[in-house]
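In: structure for the following, please:
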Amino acid sequence: MTEMLYWQALNRALDEEMAQDGNVFLLGEDVGLYSGTYRVSEGLLAKYGEWRVRDTPISENSFTGLGVGAAMLGLRPVVEIMTINFALLALDALINMAAKIPFMSGGQFAMGLTVRMPGGVAKQLGAQHSQRLEHTLMNVPGLRILVPATPQDAYWQLRQAIRSDDPIIVLEHELLYFHKGEVATNATPLPIHAAVVRRPGRDLTCIAYSRMVEVALAAAEELAREGIEMEVIDLRSLSPIDWEPCIQSVGRTHRALVLEEDCRFAGAGAEIAATLQERCFYFLDHPIQRTAGLDLPTPFAAELEAATIPNVERTCRSARDLVQMSGAPV
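Out: Take a look at the predicted model:
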């Protein structure tokens, strides 16, 4: 086990995959000389040269499209879009090309394309730089979406994505880059899309992803002091979703809370809640509850920004309400 920051785990994954496979190359704005938005490509230009670490113009649709073409020819491009907010400019390449070419070609063209995107609400970046677009990407058949919440998952899921023949989006929360955790580089990795139980519990199930896993775990600690044991599941993937651990957990606890940073209306949590309601209806003591971001553009002011996204206090309140409404002792 080696202790690493989240960005260091991603950097290590890129380095090891580039060392093992000469077809892996990086492209994006400032991935070379500047070492990437959050230092993720630090040192790779000096080690692998300009041919494999390519700085691009500010033209997301163009360089993402270049990555699509390279993947069609058997290379393994890793595209960094500086922030998920700029991915809106690359949706033609992602949705019309990367997601559909393998299907439309009858499998004649693989699409070993990995696209990394920092995103989420960070600290006072304003409405246009604080978006969560997982709901947009989840609605596209053919794209796979990873949401690593720990350095361990950041390391292994990125390596697995690069080796895949499918187009994979890796959503990295901007507030996780400088979080530290243990990384086992020689371990057998979990399946790329497997969900995991981060904390066992008996009273209710909290299903979260990305930075909200950290919020859920902190809330679970606080609730435990009150005698409420909340099980926390980290989805790790939004497309596909590994439903079985969620179903098994809800079958034990009989209550489910979906926690997400994205806006509540038509977000990822809506799909999670709808599918679980269908599959777990006879297990449930109460309808599935959702705690999510507010349905408005993210304010710039720090206090207002913080008020628009779930925190530990809101999560605890939702959990208490769910346990009490379903008639369980507290």
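In: hey, let's count contacts and neighbours off CA atoms from now on
Out: OK.
In: what is the neighbour count of Q277?
Out: Around Q277 there are 17 other residues, counting by other CA atoms under 10 Å.
In: which residue packs closest to E222, ignoring adjacent ones?
Out: With CA to CA, 6 or more residues apart in numbering as the criterion, E222 has its nearest non-adjacent residue at 7.6 Å, and that residue is C316.
In: show me what the helix or strand hosting the one you found is packed up against.
Out: Assessed by DSSP states H and E, C316 sits inside helix 312-325. The contact analysis (3 or more CA pairs under 8 Å, 6 or more residues apart in numbering; DSSP states H and E) places helix 312-325 against helix 212-224, strand 256-263, strand 289-293.
In: would a markdown table of those with distance to K180 and mean neighbour count be doable?
Out: Converted to a markdown table, those look like this (distance: least, CA to CA, whole Å; neighbours: other CA atoms under 10 Å):
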| stretch | distance to K180 | mean neighbour count |
| --- | --- | --- |
| helix 212-224 | 12 | 21 |
| strand 256-263 | 21 | 26 |
| strand 289-293 | 25 | 22 |
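In: let me know which of these is the nearest to R199.
Out: helix 212-224 (7.3 Å; CA to CA).
In: quick one: the strands in this structure?
Out: For the chain, strands defined by DSSP state E occupy the ranges 2-5, 24-28, 53-55, 76-80, 114-119, 144-146, 168-173, 180-183, 196-199, 204-208, 230-234, 237-239, 256-263, 289-293.
In: before we move on, back to that, ok, the residue nearest to E222 touching A218?
Out: No: using CA atoms under 8 Å, C316 is not in contact with A218; the gap is 9.3 Å.
In: what would the helices and strands packed on helix 312-325 look like in JSON lines with distance to D321?
Out: Shown next, in JSON lines, are the helices and strands packed on helix 312-325 (distance: least, CA to CA, whole Å):
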{"stretch": "helix 212-224", "distance to D321": "12"}
{"stretch": "strand 256-263", "distance to D321": "10"}
{"stretch": "strand 289-293", "distance to D321": "10"}
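In: let's compare: structure for the following, please.
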Amino acid sequence: MSDGILKEIHQATGGDWGGTKVDLAFEHFLCEITGEGVMDSFKNKAMEDYLDLMRCFEVKKREIKATSDRQVSLKIPVALIDQTKDLTDITVREKIQCTKYKNHVELAGDKIRLDPDIMKGFFTESLESIVSHLEDLFRLPQLQECQTILMVGGYSESSILQERIRACFREKNVIIPADAGLAVLKGAVIFGHNPSLIAERICKFTYGTRASHEMKNSCTHRKTKTFFAEGKEFCEDIFDVHVRAGDVVKVGEWQEEKLYFPIYPTQTSVTFIIYCTKDRSPDLVTDSGCVLLGEVELPMPDTTGGVDRKASASFRFGGTELEVQVYDKSAGTERNISLSFLG
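Out: As a prediction, this is how the structure comes out:
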């Protein structure tokens, strides 16, 4: 924004397409060239060797380039070679010759050498998913003016990822800060010292409370359970929405309050149970995808007003937490609950 403060124009999105996806592809390759059950046994019996292998792969993962034509060499732990022979009665070298990799992978001593195309192939699913998702995002009306891609996180240090992003989005300005892997951590520290740096966010979830209301002929909640109180039939487990997924919320400002009433005239408290869901228009809190966040009880000991007593609830979004305030309009008492997004 013009004053240097940030606002979100689209909610955070994504999937499991990061560096760990590449790691999983490499592990799948190892399973193919060692045999069924060997990798599980190796991790159980020689975890330190497994971690050394993955650290070595991490270095190669960041070094490999899209234009590279050199073999990639990795040191294979002796324990993995031995367990392959013990569990399958066949050596790793012999196993490779029985797979699709026989002309592209070779084992020499404790070193395995991969053709560059095999190494690059570990990135395929991750790269295609990221590029496809970005293409979908840039088609959205609110992102039409976006001209910059900022790459952060450890995977952003991968040359092959950087090259693919630059190649697929030539019209965009791609920025990769020094120590991209630390950028997220540094940003979190800066934000912790000054949460007001972000003025507006887009809700990723729909937030609301569990409520009940009187059954009517036009009621859309007939699939829910009902109960009788004071001679009237009520629907229960209604998801009463306060903020919907995709709505813009100003950080630190209270959302519009909603009113609630006791069901019983002698009721001395009202319990507000808070839920969230990815669904923009949820029906019931018992629907699939609804998550219980917490609850807050509001004492209402003065029963003079019966069922006409008013209670209210309003939500406020901070940088890393949701605050819910409930208020007894008659007595002037209130209760608050803070729900952390970091847990």
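In: would you pull the TM-score for this pair?
Out: The TM-score (TM-score structural alignment, normalised by the length of the first structure) is 0.30; 152 aligned residues with a CA RMSD of 5.9 Å.
In: number of residues surrounding the residue nearest to E222 of the first structure?
Out: By other CA under 10 Å, 21 other residues sit near C316 of the first structure.
In: which ones are touching it?
Out: For C316 of the first structure, the contact set (CA atoms under 8 Å, 6 or more residues apart in numbering) comprises A219, A220, E222, L223.
In: distance of it relative to L276 of the first structure?
Out: For C316 of the first structure, the distance to L276 of the first structure (CA to CA, to the nearest Å) stands at 21 Å.
In: ok, now V183 of the first structure?
Out: Remark: distance between V183 of the first structure and L276 of the first structure (CA to CA) = 32 Å.
In: the more surrounded of those two?
Out: Taking neighbours as other CA under 10 Å, V183 of the first structure and L276 compare with V183 leading, 21 against 18.
In: excluding covalently adjacent residues, which one is nearest to that one?
Out: Looking at V183 of the first structure with CA to CA, 6+ apart, the closest residue is Q152, at 4.6 Å.
In: pretty sure that neighbour contacts G181?
Out: Yes: the criterion here is CA under 8 Å, and Q152 of the first structure meets it with G181 at 7.1 Å.
In: want to throw the contacts of C316 of the first structure into a markdown table with distance to V258 of the first structure?
Out: As requested, these are exported to a markdown table (distance: CA to CA, whole Å):
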| residue | distance to V258 of the first structure |
| --- | --- |
| A219 | 13 |
| A220 | 14 |
| E222 | 18 |
| L223 | 16 |
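In: tell me the one of those residues nearest E172 of the first structure?
Out: Nearest to E172 of the first structure among the contacts of C316 of the first structure, counting by CA to CA, is A219 at 21.8 Å.
In: which residue is the nearest non-sequential neighbour of that closest one?
Out: In space, and not counting its chain neighbours, A219 of the first structure is closest to V312: 5.0 Å by CA to CA, 6+ apart.
In: which ones are touching the one you found?
Out: When contacts are counted by CA under 8 Å, 6+ apart, V312 of the first structure touches V215, A216, A218, A219.
In: kindly recompute the last result at 10 Å.
Out: If a contact means CA atoms under 10 Å, 6 or more residues apart in numbering, then V312 of the first structure has M212, E214, V215, A216, L217, A218, A219, A220, E221, E222, L223, S318 as its contacts.
In: next one: it from L238 of the first structure, what distance?
Out: The separation that V312 of the first structure has from L238 of the first structure, given CA to CA, amounts to 22 Å.
In: what does Q248 of the first structure give?
Out: 18 Å.
In: what does A270 of the first structure give?
Out: Using CA to CA, we find A270 of the first structure at a distance of 12 Å from L238 of the first structure.
In: just T2 of the first structure next, same as before
Out: For T2 of the first structure, the distance to L238 of the first structure (CA to CA) stands at 27 Å.
In: more neighbours: those two, which one.
Out: L238 (23 against 11).
In: which residue packs closest to that one, ignoring adjacent ones?
Out: Using CA to CA, 6+ apart, the closest residue to L238 of the first structure is I145 (5.4 Å).
In: assign a three-state SS to K60 of the second structure, would you?
Out: State at K60 of the second structure, reduced to three classes by DSSP: H, G, I helix; E, B strand; the rest coil: helix.
In: quick check: it vs D136 of the second structure, distance?
Out: Distance from K60 of the second structure to D136 of the second structure, by CA to CA: 30 Å.
In: so these two - more neighbours on which side?
Out: For the pair K60 of the second structure and D136, the greater number of neighbours falls to K60 (16 against 9), based on other CA under 10 Å.
In: got a list of what that one touches?
Out: By CA under 10 Å, 6+ apart, the contact set of K60 of the second structure is M54, V72, S73, L74, M119, S158.
In: so of the residues you listed, which ones are in strands?
Out: Those of those lying in strands (DSSP E): V72, S73, L74.
In: all the strands of the stretch 1-150 of the second structure, residue numbers only.
Out: Counting by DSSP state E, counting those that start in this stretch, the stretch 1-150 of the second structure has strands at residues 6-7, 72-75, 105-108, 111-114, 148-150.
In: which one of these lies closest to V291 of the second structure?
Out: For the strands of the stretch 1-150 of the second structure, distance to V291 of the second structure was read as CA to CA. The smallest value, 26.5 Å, belongs to strand 6-7.
In: what helices or strands is that closest one leaning on?
Out: strand 198-202, strand 248-250 (3 or more CA pairs under 10 Å, 6 or more residues apart in numbering; DSSP states H and E).
In: which strands or helices does the shortest one pack on?
Out: Okay, so that is strand 248-250 of the second structure. Contact partners of strand 248-250 of the second structure among helices and strands, from 3+ CA pairs under 10 Å, 6+ apart: strand 6-7, strand 198-202, strand 311-317.
In: mind running it again at 6 Å?
Out: strand 198-202 (3 or more CA pairs under 6 Å, 6 or more residues apart in numbering; DSSP states H and E).
In: may I see the buried residues of the helix or strand that the strand it packs on is followed by?
Out: Moving toward the C-terminus from strand 198-202 of the second structure, the next helix or strand (DSSP H and E) is strand 206-214. For strand 206-214 of the second structure, burial by neighbour count (16 or more other CA atoms under 10 Å) applies to T206, Y207, G208, T209, R210, A211, S212, H213.
In: name the nearest of those relative to V296 of the second structure.
Out: Of all these, T209 has the smallest distance to V296 of the second structure: 10.5 Å, by CA to CA.
In: tell me the contacts of that closest one?
Out: By CA atoms under 6 Å, 6 or more residues apart in numbering, the contact set of T209 of the second structure is F239, D240, I273, I274, Y275.
In: count of neighbours near the closest residue in space to it that isn't next to it in sequence?
Out: Excluding its sequence neighbours, the residue lying closest to T209 of the second structure (CA to CA, 6+ apart) is I274, at 4.6 Å. Per other CA under 10 Å, the neighbour tally for I274 of the second structure reads 22.
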